[in-house]
Structures are given as C-alpha cells and as structure tokens.
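Engineer: Structure, please.
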Amino acid sequence: MPGIKITKADEELMIEWQLAKIRIPLKEIIEVTEDDTYGGKEAKAIRIGMPQGTTDRILIRTKKQAYLLFTTNKTSILNTIHSARING
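Structural biologist: You can find the predicted model right below:
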C-alpha cells in the first residue's frame, strides 16, 4: 500500500493518502513537529496514514486544525514540508 504523498501546489501543502486529498494553506501552518506518542498527543487531530508501532508521527498544527501523519518516510516528508514553507 503506498504511503502518504506530500507536495506543494501554489501556496498550499497537499497531503494525499489513499483516496483523500487534503490542502493546507502554507500561511495557516503554525508548526510542524514530531510526535513520539503512539496515538498522538493532539486528541482532535485528523489522523492520516496507518498507525502502527514502528511508524513515525508528524504533527502539523494550523490555525484551525491539527493533522497527525503516520509515516515510515519521516525524513522525506519533513524535508518537503520545510522546503514548501521556506520557499512558499
């Protein structure tokens, strides 16, 4: 099963996983951090990906919502997000 795909489209961060496509305006992102808890510290976060014991967790906090990404490709996803925010 393919993992989470992160791209930058215009001034938005696009997160794709399975049939879902989530667009987050770059100007809305407050912080991007790693979350070392199993289910995520943010109880109301939208969870994206398969939560398994060995996956990494990335929390994207925006002005309106939090997104918790479960991934095995943490470095690549963090690099893409940080690059989009710097170059956005």
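Engineer: okay, CA-based contacts and neighbour counts for the rest of this
Structural biologist: Fine.
Engineer: Which residues are in contact with the most centrally placed residue in the chain?
Structural biologist: Centroid check for the chain by CA atoms, centre = their mean gives residue 69 as the closest residue, at 4.6 Å. For residue 69, the contact set (CA atoms under 8 Å, 6 or more residues apart in numbering) comprises 4, 47-49, 56-60.
Engineer: Here is a second sequence; please produce its structure as well for comparison:
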Amino acid sequence: MLGLDVKKVDQDIVIKHQFTKIVIPVADIISVSLDDTYGGKEADAIRIGTPYGTTDRVAIQTKDRNYILFTTNYTQIMNTIDSAIEAR
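Structural biologist: Alright, predicted model coming up:
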C-alpha cells in the first residue's frame, strides 16, 4: 500500500499508512479541515503520512486528540470523513 488509506468501517474512520493503523470513532470527530501550515498548527497532533512541500494537510480534531494527515489526495479523504460525519 502506498500513501494514506482512509475508509469508513462501521462507526469508525480507519486510517492506514505503512505499518500504522489508527481507528477514530466517528462520534468523537469534532471537525475536519485543511491545514495550510507546513508542519501543522497543532503542536501535539499525531502526524500521519509523509510531509512534503507539495502535500496537503487534513486536520482532524476529536474529543481527546488531534490528527494531521499528510496526503496528495485530500479531496477523497475529506469526502470520506465528511460523509461519515453527516451519516451519524
């Protein structure tokens, strides 16, 4: 698997990158947005993916932690997470 894989599985968002797998309950997601900074605005965020100057950053804020996804396919990731949030 190359890059980031983001899918909705049951009531969770499952993020896979290389040997990392993170499961975020949809009910815990507060907001999803693009982050236009290089390393991400949140200093304590969990960073997933490879940060390059040309990658986009998707910021996911949950009830107890923040995530920054480095991706070249932000549209698909945002659509997957947004549709999961709307369906809850």
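Engineer: picking that back up, what's the mean gap between the helix or strand the residue nearest to the centre of the first structure falls within and the aligned bit of the second structure?
Structural biologist: Using DSSP states H and E, residue 69 of the first structure maps to strand 66-71. After superposition onto the second structure, strand 66-71 of the first structure sits on average 0.3 Å from its aligned residues (mean CA distance after the TM-score superposition for the first structure).
Engineer: how far is that strand from where the chain is centred?
Structural biologist: 5 Å (CA atoms, centre = their mean, to the nearest Å).
Engineer: which other residues reach the next helix or strand after it?
Structural biologist: Later in the chain than strand 66-71 of the first structure, the nearest helix or strand by DSSP H and E is helix 74-87. Helix 74-87 of the first structure is contacted from outside by 5-8, 13, 26, 56-58, using CA under 8 Å, 6+ apart.
Engineer: Using PyMOL, make a named selection holding only the buried ones among those.
Structural biologist: Selection command for PyMOL covering only the buried members of these, criterion 16 or more other CA atoms under 10 Å:
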select buried, resi 5+6+8+13+26+56+57+58
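Engineer: Out of the contacts of helix 74-87 of the first structure, which sit inside strands?
Structural biologist: Residues of these located in strands (DSSP state E): 5-8, 13, 56-58.
Engineer: returning to that earlier point: just flag the most distant two among the contacts of helix 74-87 of the first structure.
Structural biologist: 26 and 56 (22.3 Å; CA to CA).
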